[in-house]
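K.L.:
Attaching a predicted model along with its sequence, questions to come.
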Amino acid sequence: MNKENLLSGVEDTLYIPLVARIFASEKFPNYFYDEKALSLKPYIPTNLIEKNASEYFHMASVCRQDVIDKKIIKFLEENENCNVVFLGAGLETAYNRINNKKANFYQVDLPNVIEIRKRILGNAENERLISGDMFTLEWIKEIDTELPTMIAVSGVYQYFNKEKIVEMIKKMKSLLPKGELVFDATNTKGLKIANRYVKKTGNVNAQMYFSIDNVNEFVELTDTKLIDVQGFFARALKICSNAKFITKLFMYFSDKWNRTKVIHLKLN
């Protein structure tokens, strides 16, 4: 595998969550282990990210995805014949961690990202890569909408404004009669902290805009049904005893103050 060819055109924003998964897999394998991410470690230019990242910010990325993974796994257990759609898929390796060969998996992202994903992560037999703007909802034409469908949006909505996201969810509601949506959000304070971190990694143009302070108000605004909302860190706090004290402190108060959360909605 040629390093230059594999990584040409890859932006730092795609690396941040991947580097976090490598970090957690090496330090907290009893909590989170991502074999696919680890296999890519030799090919990733991590200097800038690792220089400015803290253990807490690595864990925030990983714990978010761990919560979402568990929700997808539960959905798959309850719906053997179904769809799982990752919007803004980037270099997410949830497909490999979940390791389900029966459901239909879809990875949706912009054309240049899908090309990078295909080159780096490949394309499994029950996994389809779809190029396009996720907000146009053209990707829905590629799936069987009569099947139960779980849509996962991880670390993506923050980069768009609230009105655009609400409009998208309302449209998905009309097009996916058996749809569920799981996504992460921060509150206003958490968003400010996240923006400071991303700028430190060198991505000065990756401004984030979307936050949720009141989940029930958002549910009412989107005319959906709340299945569940939970913080990122409860399971990690129980398992990752070797985490730094400051990391555990940040994780505890992040959940306590609702700064980070995963929201699970039923669209209809």
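P.N.:
Perfect, thanks for sending it. Numbering: from 1, shown residues only.
K.L.:
C-alpha only now, for contacts and for neighbours.
P.N.:
Noted.
K.L.:
can you pull out the helices in this structure?
P.N.:
For the chain, the helices defined by DSSP state H occupy 3-7, 12-27, 35-39, 47-52, 55-78, 94-98, 111-121, 162-175, 188-200, 215-222, 234-239, 245-256.
K.L.:
what would the ones you listed look like in TSV with distance to residue 139?
P.N.:
Shown next, in TSV, are the helices of the chain (distance: least, CA to CA, whole Å):
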stretch	distance to residue 139
helix 3-7	26
helix 12-27	21
helix 35-39	26
helix 47-52	32
helix 55-78	19
helix 94-98	18
helix 111-121	12
helix 162-175	11
helix 188-200	29
helix 215-222	20
helix 234-239	33
helix 245-256	34
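K.L.:
Go through those and name the closest to residue 266.
P.N.:
Across the helices of the chain, residue 266 has its closest neighbour in helix 162-175 (8.7 Å, CA to CA).
K.L.:
Compute the inter-axis angle for that closest one and helix 215-222.
P.N.:
Interaxial angle, helix 162-175 versus helix 215-222 (axes from the mean of the first three to the mean of the last three CA atoms, to 10 degrees): 60 degrees.
K.L.:
helices or strands up against helix 162-175?
P.N.:
helix 215-222 (3 or more CA pairs under 8 Å, 6 or more residues apart in numbering; DSSP states H and E).
K.L.:
So for the helix it packs on, what gets flagged as buried?
P.N.:
When burial is assessed from 16 or more other CA atoms under 10 Å, helix 215-222 yields the following buried residues: 219, 222.
K.L.:
other SSEs contacting that helix?
P.N.:
Using 3+ CA pairs under 8 Å, 6+ apart: helix 215-222 touches helix 162-175, strand 225-230.
K.L.:
Pull up the gap between the residue lying closest to residue 158 once chain neighbours are set aside and residue 218, please.
P.N.:
Leaving out its chain neighbours, the residue that sits closest to residue 158 by CA to CA, 6 or more residues apart in numbering is residue 210, at 4.4 Å. Relative to residue 218, residue 210 is positioned 12 Å away (CA to CA, to the nearest Å).
K.L.:
now swap in residue 24 and tell me
P.N.:
Residue 24 sits 32 Å away from residue 218 when distances are taken as CA to CA.
K.L.:
ok, residue 218 to residue 94 distance?
P.N.:
Residue 218 is 27 Å from residue 94, by CA to CA.
K.L.:
another structure for you, compare them:
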Amino acid sequence: MSPEKVHLTEEKATLLATLYGRALDARSPHPILGDDLAAETAGRIDHDFGGVGMNAGSAAAVALRARFLDGWAAGFLDAHPKVTVLHLGCGLDTRVHRLDPPDSVRWYDVDHPEVVELRRRLFPERRAYATVGTSVTDLAWLERIPADAPALVVAEGLLYYLDPDGGRALLRAIVDRFPSGLFVFDALSRFGLRLQRFNKPVRKAGATMHWGIDGPAELLAIHPGLRCLSAVSAFDIDGFDLLSPAHRAVARIASLVPGMRRTATFYRLEF
């Protein structure tokens, strides 16, 4: 099988850095996420991954982020055997394969058409699984999704790339469509957005982040049906002990800088 040639730009191109980060983690002596399918998939893509701006430290951060959100998602799936999963801005994430839900779970991976087409060529088919090729903020796609079960909405590395008005409209539309559910995602503060010029993978992709969120109150104001179950600083998630001593030291120092602790936050919102 010949390697897949990939031509993506701006925020779509960041999925290559994220995939490569999980691949680097899987190939490391002591993996955090251990996503072997990501490593296999990266090996099937004809791309200069050396130019995506990912190193061992940022790869570990990518793996930690994915593992943390996997834990929240798995907890919800365990408690809800029949659920509809909306994996927004899925990129080339292998989450559906990592979590391996039963057929009673309907899983939809949603991303731009060219990304979805690439997924179809790279990943094996699954039962109770479908892809939706669209911009997540073009809300017409939601009308094609059955709304007769609770929804689990996963948005890793996505919200900060959305236009704030479009992002808020997306969350409102999902809450209005489903009887109940859970959002799990990461977000950056406005201060975090100002630091994006130091984010090498984002800079290399030519991407721009737009939506900064300074705490749960801003999210709860989007819809009266939203309730915040968790807001966890990226510096407080489980697994920092798995980083190298040098990276742990950098994280500790950064966490002491005013404003840095809430630069990146993981949210779990119930509706």
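P.N.:
That came through, no problem. Because the structure is predicted, anything quoted here is derived from the model rather than measured.
K.L.:
before we move on, back to that, among the helices of structure 1, which is the most enclosed?
P.N.:
Comparing the helices of structure 1 by mean neighbour count (mean count of other CA atoms under 10 Å), helix 12-27 ranks first with a mean of 21.
K.L.:
contacts for it?
P.N.:
Helix 12-27 of structure 1 is touched from outside by 32-35, 37-38, 41, 44, 46, 49, 57-59, 61-62, 90-92, 203, with contacts defined as CA atoms under 8 Å, 6 or more residues apart in numbering.
K.L.:
Report the contact partners of the aligned partner of residue 125 of structure 1 in structure 2.
P.N.:
Here residue 125 of structure 1 is matched to residue 127 in structure 2, going by TM-score structural alignment. Going by CA under 8 Å, 6+ apart, residue 127 of structure 2 touches residue 103.
K.L.:
measure residue 127 of structure 2 to residue 162 of structure 2 for me?
P.N.:
30 Å.
K.L.:
With residue 34 of structure 2 instead?
P.N.:
29 Å.
K.L.:
and the corresponding residue of structure 2 for residue 229 of structure 1, what does it touch?
P.N.:
By TM-score structural alignment, residue 229 of structure 1 lines up with residue 231 in structure 2. By CA under 8 Å, 6+ apart, residue 231 of structure 2 lies in contact with 215, 216, 265, 266, 267, 268.
K.L.:
try it again with 7 Å
P.N.:
For residue 231 of structure 2, the contacting residues are 265, 266, 267, 268, by CA atoms under 7 Å, 6 or more residues apart in numbering.
K.L.:
contacting residues around the first one?
P.N.:
The reference is to residue 265 of structure 2. 186, 187, 188, 231, 232, 233, 234.
K.L.:
who wins for neighbours among the residues you listed?
P.N.:
Within these, residue 187 tops the neighbour count with 28 neighbours, counted by other CA atoms under 10 Å.
K.L.:
Test my guess that that residue contacts residue 159.
P.N.:
Yes - counting by CA atoms under 7 Å, residue 187 of structure 2 touches residue 159, with 6.3 Å between them.
K.L.:
what's the distance between whichever residue in structure 1 pairs up with residue 188 of structure 2 and residue 200 of structure 1?
P.N.:
Aligning on TM-score structural alignment places residue 188 of structure 2 opposite residue 186 in structure 1. Distance of residue 186 of structure 1 to residue 200 of structure 1, computed by CA to CA: 19 Å.
K.L.:
do residue 250 of structure 1 as well
P.N.:
Counting by CA to CA, the gap from residue 250 of structure 1 to residue 200 of structure 1 is 18 Å.
K.L.:
what's the nearest residue to the counterpart of residue 260 of structure 1 in structure 2 if we skip its chain neighbours?
P.N.:
In structure 2, the residue matched to residue 260 of structure 1 (TM-score structural alignment) is residue 264. Once flanking residues are discounted, residue 264 of structure 2 sits nearest to residue 188: 4.6 Å by CA to CA, 6+ apart.
K.L.:
Now for that neighbour: which residues touch it?
P.N.:
Here residue 188 of structure 2 is in contact with 160, 212, 213, 263, 264, 265 (CA under 7 Å, 6+ apart).
K.L.:
What count of nearby residues applies to the residue nearest to residue 252 of structure 2 when sequence neighbours are not counted?
P.N.:
Using CA to CA, 6+ apart and skipping the chain neighbours, the partner closest in space to residue 252 of structure 2 is residue 235 (8.0 Å). Neighbour count for residue 235 of structure 2, taken as other CA under 10 Å: 19.
K.L.:
and what of residue 262 of structure 2?
P.N.:
Neighbour count of residue 262 of structure 2, defined by other CA under 10 Å: 23.
K.L.:
Where in structure 1 does stretch 164-174 of structure 2 fall?
P.N.:
Taking TM-score structural alignment, stretch 164-174 of structure 2 hits residues 162-172 over in structure 1.
K.L.:
so how much does that stretch differ from structure 2 once superposed?
P.N.:
Superposing on structure 2 and averaging over aligned pairs (mean CA distance after the TM-score superposition for structure 1), stretch 162-172 of structure 1 comes out at 1.7 Å.
K.L.:
What lies in contact with that stretch?
P.N.:
Against stretch 162-172 of structure 1 from outside (CA under 7 Å, 6+ apart): 135, 210, 222.
K.L.:
Stretch 90-105 of structure 1 too?
P.N.:
Under CA under 7 Å, 6+ apart, the answer for stretch 90-105 of structure 1 is 14, 18, 34, 36-37, 69, 73, 80-85, 109, 113, 117, 126-128.
K.L.:
Let me know how buried the residue lying closest to residue 161 of structure 2 once chain neighbours are set aside is, in neighbour terms.
P.N.:
Leaving aside its chain neighbours, residue 161 of structure 2 sits nearest to residue 209 (4.5 Å; criterion: CA to CA, 6+ apart). Neighbour count of residue 209 of structure 2, defined by other CA under 10 Å: 19.
K.L.:
what residues are up against residue 209 of structure 2?
P.N.:
By CA under 7 Å, 6+ apart, the residues touching residue 209 of structure 2 are 160, 161, 193.
K.L.:
Figure out which of the helices of structure 1 is closest to residue 143 of structure 1.
P.N.:
It's helix 162-175; of these, that one is closest to residue 143 of structure 1 (CA to CA) at 11.0 Å.
K.L.:
just to revisit the earlier point, same list (the contacts of residue 265 of structure 2) but as TSV, adding distance to residue 171 of structure 2.
P.N.:
Shown next, in TSV, are those (distance: CA to CA, whole Å):
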residue	distance to residue 171 of structure 2
186	14
187	14
188	17
231	17
232	20
233	21
234	22
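K.L.:
Great, nothing more from me.
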